[in-house]
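Asker: Model the structure of this input:
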Amino acid sequence: MNLDFTKHNIGTIDRLVRAVLGVMLIVGVFFGTHWIVGLIGAVLLATAWFRFCPAYALFGFSTEKTEVPLVK
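Answerer: Below is the predicted model:
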């Protein structure tokens, strides 16, 4: 298990989906859903902001596409 917060493990598309879904869940709280839904939205928004998901790190999963430059 590698919980290195400095290494990003969330890619661009994953980040966008998390941010949009997080905002939608938080806005839903103002329209009558339970506060726990807003909490889940806040977690999604935080993971999108920091580009790090502890669950991804726990299972060694990453959607980040890092390109290694070729050195000759």
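
Asker: Going by C-alpha atoms from here, please, whenever you check contacts or count neighbours.
Answerer: Fine.

Asker: which strands and helices sit next to the host helix or strand of Leu25?
Answerer: Under the criterion of DSSP states H and E, Leu25 resides in helix 12-29. Counting contacts by 3 or more Cα pairs under 8 Å, 6 or more residues apart in numbering; DSSP states H and E, helix 12-29 packs against helix 35-50.

Asker: and the helix it packs on, how far out from the chain's middle?
Answerer: Distance, stretch centre to chain centre, for helix 35-50: 9 Å (Cα atoms, centre = their mean, to the nearest Å).

Asker: Let's compare: structure for the following, please.
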Amino acid sequence: MRPAKNVGGLDRTVRGVLGTSLVVAALVAILAGRRTAGVLAVVAGAGLLVNWATGFCGANALLGIDTCSDSEES
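Answerer: As a prediction, this is how the structure comes out:
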């Protein structure tokens, strides 16, 4: 069973851009020897990218937030 989409529009775009930025920052941090910061950034970035790719956010579901328009819910 697939969860209903609850992330759309500008919210989804921001998650994609921020997630990608965090993954890049994580790689830079790891290469600079800041492993803890790198791991934290890659975990946060990966979470945002999963939200972007699936259109679903568990925190939004718990809080009852839905940023999808009717046309995006397919």
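
Asker: mean distance, the helix holding Leu25 of the first structure to its aligned residues in the second structure?
Answerer: On superposition with the second structure, the mean distance recorded for helix 12-29 of the first structure (mean Cα distance after the TM-score superposition for the first structure) is 0.5 Å.

Asker: for stretch 37-50 of the first structure, same thing?
Answerer: Mean for stretch 37-50 of the first structure is 0.4 Å (mean Cα distance after the TM-score superposition for the first structure).

Asker: Mind listing what's buried along that stretch?
Answerer: Buried residues in stretch 37-50 of the first structure, defined by neighbour count with 16 or more other Cα atoms under 10 Å: 37-38, 41-48.

Asker: who touches it?
Answerer: 8, 10, 14-16, 18-19, 21-29, 53 (Cα atoms under 8 Å, 6 or more residues apart in numbering).

Asker: Over in the second structure, find the residue span it aligns onto.
Answerer: Mapping stretch 37-50 of the first structure onto the second structure (TM-score structural alignment) gives residues 41-54.

Asker: ok, now stretch 16-23 of the first structure?
Answerer: Using TM-score structural alignment, stretch 16-23 of the first structure pairs with 13-20 in the second structure.
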